[in-house]
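K.L.:
model this:
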Amino acid sequence: MTTVLVVDDQPLVRHAVADILSAHDDMEVVGLAENGQEAVDAAEALHPDVVVMDIRMPVLGGIGATERICAAPELRDTRVLILTTFEEDENLVAALRAGASGFVGKGAEPQEIVRAVRAIHAGDALLSPVATRALIDRFVSAPAPQRLPAPELDHLTEREREVLLMVAKGRSNQDIADELVISPHTAKTHVNRIMVKTHAHDRAQLVILAYESGLLVPGA
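P.N.:
Model (predicted):
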């Protein structure tokens, strides 16, 4: 059973998403919140598996709430799925840095929302094609920044750096396993070790690390 907290300042959206998820036997909506502060309080009280989080809300926005939830040691197993209009692509990087595991559009089909919740609960980063294009375009079009120091990369083995690059390019564990001729379990183990060594909350933050450290150059 996947427990879910739904956060949106619009009652219609909040209840519609809750109804979509509650219609499935493997999901239980354990709480609703209408702003980021309520989301943080509810997450601390309920420890949901997944928080479906709007970005623009009063009191505390979704990015700030995501950062607090993902930074809380007692919520290390809680994942945040950002509910967004993809026109707000300037928020994608900020949300990933804050610890969000993926994005789903407010105009998505009901089954897309269900699949998104299942995917990030399973430990996958969920960047839809639209969100991925917006994220990559942001890196490609931005002025070339100075590479940010990433001393945590020094602790990675050559194979782990190779796997990190593949994760940053959007490869799944199965894709990595096929390309490196290893088992999916071994691929997952590599990814988990990389996240531990780099202090990344999930795969999505590995994408940010790879780009900002200069390990992966857009267009290369």
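
K.L.:
rest of the way, CA atoms for contacts and neighbours
P.N.:
Noted.

K.L.:
from Gln174, how far out is the residue of the chain positioned farthest from its centre?
P.N.:
Farthest-out residue of the chain from its mean C-alpha position, per CA atoms, centre = their mean: Val181, at 27.1 Å. Applying CA to CA, to the nearest Å, the value for Val181 to Gln174 is 10 Å.

K.L.:
what does Leu83 give?
P.N.:
From Leu83 to Gln174 the distance is 27 Å (CA to CA).

K.L.:
neighbour-wise, which of those two wins?
P.N.:
Each of Leu83 and Gln174 has its neighbours counted (other CA atoms under 10 Å); Leu83 has more, 26 against 15.

K.L.:
structure for this one too, so we can compare:
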Amino acid sequence: MDAEDQRQIRVLLVDDEPLVRGGLAMLLGAEPGIVVTAEAGNGREGVAAARCGIADVVVMDLRMPVLDGVAATRELASDGFVPGNNALPVLVLTTFDGDEQLYAALRAGASGFLLKSAAPGSLAEAVRSLARGDGWLDPAVTRMLITQFAGRTPDVLPAPAELSRLTRREREILAIIATGLSNTEIAAALFLSEGTVKTHVGRIFAKLGLRDRAQAVAFAYESGLVRPRLGP
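P.N.:
The predicted model follows:
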């Protein structure tokens, strides 16, 4: 095992409920290769702790006093937040009943979204995904985001110039990403190898200046490449 494999993923927990933070800390602390380095009770404390360079991933609640999760995420996800890093990846925890702040958190730069009711193992998977530079979109959260896009996206949107940079296949894959499918699922749907899909996704991100799948979902809907489809 090399030094890269041995390096632990440092996690900062930001939630105003001590019991919730404690439970999350226990779950993550039991996972190999993950260590909770700090906890914060509101967004302002979380931003201050993150500035100390003690975290690789931030797990963030949305509704908190002093500074809410959206505002804190905006600061954490900004370029150059920590010297030597472009931004800190933020995993947003949300409830199933449709948090109105989801869209705002996505626009603020959150890299992942996970339901608080998700299986315990999903939390560690999401943290590892963000630490690798990938995003994490719970399928149920994706449906909630689409619902919110439906209420915000105009009926007619001009395709931005950025879309012209993509090939037909890349546009097709971007549209599928917007549904929340993984690379493996996209590969199966298009009868491609997973490696080929991964290459296409990397090119899409590079051409559009996207950091992760969460940003790709936002771009796909806001550009008008795809339209929200609600109902049966």
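
K.L.:
and the TM-score between these chains?
P.N.:
After superposition, the two chains reach a TM-score (TM-score structural alignment, normalised by the length of the first structure) of 0.86; 220 aligned residues with a CA RMSD of 2.4 Å.

K.L.:
need the contact list for the corresponding residue of the second structure for Met195 of the first structure.
P.N.:
Under the alignment (TM-score structural alignment), Met195 of the first structure pairs with Phe205 of the second structure. Contacts for Phe205 of the second structure were tallied using CA atoms under 8 Å, 6 or more residues apart in numbering; they are 211-212, 216.

K.L.:
now the strands for the second structure?
P.N.:
Assigned by DSSP state E, the second structure shows strands spanning 9-14, 34-40, 57-61, 90-94, 112-115, 136-137.

K.L.:
return the most buried member of those.
P.N.:
strand 57-61 (a mean of 27; mean count of other CA atoms under 10 Å).

K.L.:
which residues sit against that one?
P.N.:
So strand 57-61 of the second structure is contacted by 9-16, 69, 73, 88-94, 127, 130-131 (CA under 8 Å, 6+ apart).

K.L.:
ok, stretch 27-34 of the second structure next?
P.N.:
Against stretch 27-34 of the second structure from outside (CA under 8 Å, 6+ apart): 6-11, 35-36, 120, 123-124.

K.L.:
relative to Gly46 of the second structure, which of the residues you listed is nearest.
P.N.:
Val11 (11.3 Å; CA to CA).

K.L.:
what residue of the first structure takes the place of that closest one?
P.N.:
Val11 of the second structure maps onto Val4 in the first structure, by TM-score structural alignment.

K.L.:
and if you look at Ser182 of the second structure?
P.N.:
Superposed on the first structure with TM-score structural alignment, Ser182 of the second structure falls opposite Ser172.

K.L.:
count of neighbours near its match?
P.N.:
Neighbours of Ser172 of the first structure under the rule other CA under 10 Å: 18.

K.L.:
and for Tyr103 of the second structure?
P.N.:
19.

K.L.:
counterpart of it over in the first structure?
P.N.:
In the first structure, Tyr103 of the second structure lands on Val93 (TM-score structural alignment).

K.L.:
give the contact list for that match.
P.N.:
135, 208.

K.L.:
gap between it and Ala65 of the first structure?
P.N.:
Counting by CA to CA, the gap from Val93 of the first structure to Ala65 of the first structure is 15 Å.

K.L.:
and the alignment partner in the second structure of Arg115 of the first structure, how far from Glu170 of the second structure?
P.N.:
Alignment note: Arg115 of the first structure maps to Glu125 in the second structure; criterion TM-score structural alignment. In this view, Glu125 of the second structure and Glu170 of the second structure are 27 Å apart by CA to CA.

K.L.:
who has more neighbours out of the two?
P.N.:
Glu170 (18 against 13).

K.L.:
can you tell me how far that one is from Ser164 of the second structure?
P.N.:
On the measure of CA to CA, Glu170 of the second structure and Ser164 of the second structure end up 10 Å apart.

K.L.:
one more: Phe149 of the second structure?
P.N.:
23 Å.

K.L.:
looking at those two, which is more packed in?
P.N.:
With neighbours defined as other CA under 10 Å, Phe149 of the second structure and Ser164 compare such that Phe149 has more, 18 against 11.

K.L.:
mind listing what the nearest residue to Gly107 of the first structure once chain neighbours are set aside touches?
P.N.:
Nearest residue to Gly107 of the first structure, sequence neighbours excluded (CA to CA, 6 or more residues apart in numbering): Thr85, at 7.6 Å. With contact taken as CA under 8 Å, 6+ apart, Thr85 of the first structure is in contact with 105-107.

K.L.:
where in the second structure does stretch 54-71 of the first structure fall?
P.N.:
Using TM-score structural alignment, the partner range for stretch 54-71 of the first structure is residues 61-78.

K.L.:
need the distance between the two termini of the matching stretch.
P.N.:
18 Å.

K.L.:
give me the longest helix you can find in the first structure.
P.N.:
helix 184-198 (DSSP state H).

K.L.:
how far away from the center of its chain is that one?
P.N.:
On the basis of CA atoms, centre = their mean, to the nearest Å, helix 184-198 of the first structure sits 16 Å off its chain's mean C-alpha point.

K.L.:
mean deviation of it from the second structure?
P.N.:
In the superposition against the second structure, helix 184-198 of the first structure averages 2.0 Å from its aligned positions (mean CA distance after the TM-score superposition for the first structure).

K.L.:
was I right to think Leu46 of the first structure contacts Glu28?
P.N.:
No: applying CA atoms under 8 Å as the test, Leu46 of the first structure and Glu28 come out as separate, 11.9 Å apart.

K.L.:
now for those two: what residues contact both?
P.N.:
Common neighbours of Leu46 of the first structure and Glu28 (CA under 8 Å, 6+ apart) do not exist.
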